[in-house]
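Enquirer: My questions are about this predicted structure, shown below with the sequence.
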Amino acid sequence: MRPYVMALLKAGPNRSSDSTAAAELQRAHMANIDRLAEEGKLVLAGPFLDDGDLRGIYVFDVATVEEARELTATDPAIAAGSLVMELHPWYGSAGLMGLNDLHHRLQAAPVGE
């Protein structure tokens, strides 16, 4: 077990009704997620599949909520007000640290393996 910071992504006040702008913001949001994962700061991320105000989660491998807050500020969807973050210190499995490597191996494996 080890400490992390859990982020709950919630719908923000500036949800665009322009589908082109929303799609571009989503692409930038996903690029930021990929960057944070590659840097080893983000160990888990994903959306909720319903259409509620709670949109998804992040689990950060950082020492403080303030460090997580600084990382969330790099997200274009946060900067645009499309999403807002609620951050909490969280204690979870140390095994989460291996998820990004496992994800890449499984994603690269041919179907059926």
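Expert: Cool, the structure landed. Computed from a prediction, not measured in an experiment: that's the story for all the values here. Numbers count the residues shown, from 1 in each chain.
Enquirer: Please count neighbours and contacts with C-alpha atoms only from this point.
Expert: Noted.
Enquirer: counting contacts, what elements does the longest helix seen in the chain pack onto?
Expert: Longest helix in the chain, counting residues (DSSP state H): helix 19-38. Applying 3 or more C-alpha pairs under 8 Å, 6 or more residues apart in numbering; DSSP states H and E, one finds that helix 19-38 makes contact with strand 42-47, helix 76-79.
Enquirer: I'd like the next helix or strand past the longest one.
Expert: Counting by DSSP states H and E, the element after strand 42-47 in chain order, helix or strand, is strand 54-60.
Enquirer: Can you give the contact residues for that following strand?
Expert: 4-11, 41-48, 68 (C-alpha atoms under 8 Å, 6 or more residues apart in numbering).
Enquirer: Comparison target below:
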Amino acid sequence: MKIQLMKNITKFNAKLAKELQADQYGMSKYIIALLKKSSKRNHDSQSAEKLQKAHLENIGRLLKKSKFVLAVPFLDDDEIRGVYIFNVETIEEAKTLTESDPVVKAGRLVVELHSWYGSAALKQLSDLHESISKGDITL
């Protein structure tokens, strides 16, 4: 299957680069959070389901506030359960945001934070995703 790229994005766009706060390489600083299993996973199935629903609602809230550029789960059952890429300046701000997550508060997940350098275009990912999604996975 061939993926067709937008034809009108072929040359440097100074206005867009400024809007996305891109550096000279089209990149931006982010904070990446690795969500890891903790040893405290002894919640009964109803409690775990309730926490998961609250976790998804929290993700939706943070997406609406443009704090994330990406929040995804891993599909295997390894130690790392998911990744957040935050559109924030500091690890301290990302830490505060991760601490608002009900599964982190409950101790089911622990978070490892790192500064990360990636394409400034990631800031448009949520809008692009909305244009190809028929539903909201976070609700």
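Expert: Nice, thanks for sending it over. Predicted model, so just to flag it, every value in this text is computed and none were measured.
Enquirer: of the contacts of strand 54-60 of the first structure, buried ones?
Expert: Neighbour-count burial (16 or more other C-alpha atoms under 10 Å) is assigned, among the contacts of strand 54-60 of the first structure, to 4-11, 41-45, 68.
Enquirer: that older thread, tell me which of the helices and strands packed on helix 19-38 of the first structure lies nearest to residue 18 of the first structure.
Expert: Residue 18 of the first structure lies closest to helix 76-79 among these, at 14.3 Å (C-alpha to C-alpha).
Enquirer: By how much does the next helix or strand after the closest one deviate from the second structure on average?
Expert: Later in the chain than helix 76-79 of the first structure, the nearest helix or strand by DSSP H and E is strand 83-92. With mean C-alpha distance after the TM-score superposition for the first structure, strand 83-92 of the first structure departs from the second structure by a mean of 0.3 Å once superposed.
Enquirer: which residue numbers in the second structure go with strand 83-92 of the first structure?
Expert: Matched against the second structure by TM-score structural alignment, strand 83-92 of the first structure falls on residues 109-118.
Enquirer: Now do the buried residues in that stretch.
Expert: 109-111, 113.
Enquirer: What is the nearest of these to residue 89 of the second structure?
Expert: In terms of C-alpha to C-alpha, no member of these lies closer to residue 89 of the second structure than residue 113, at 12.4 Å.
Enquirer: shouldn't that closest one be in contact with residue 33?
Expert: Yes: contact status for residue 113 of the second structure versus residue 33: in contact at 4.6 Å, counting by C-alpha atoms under 8 Å.
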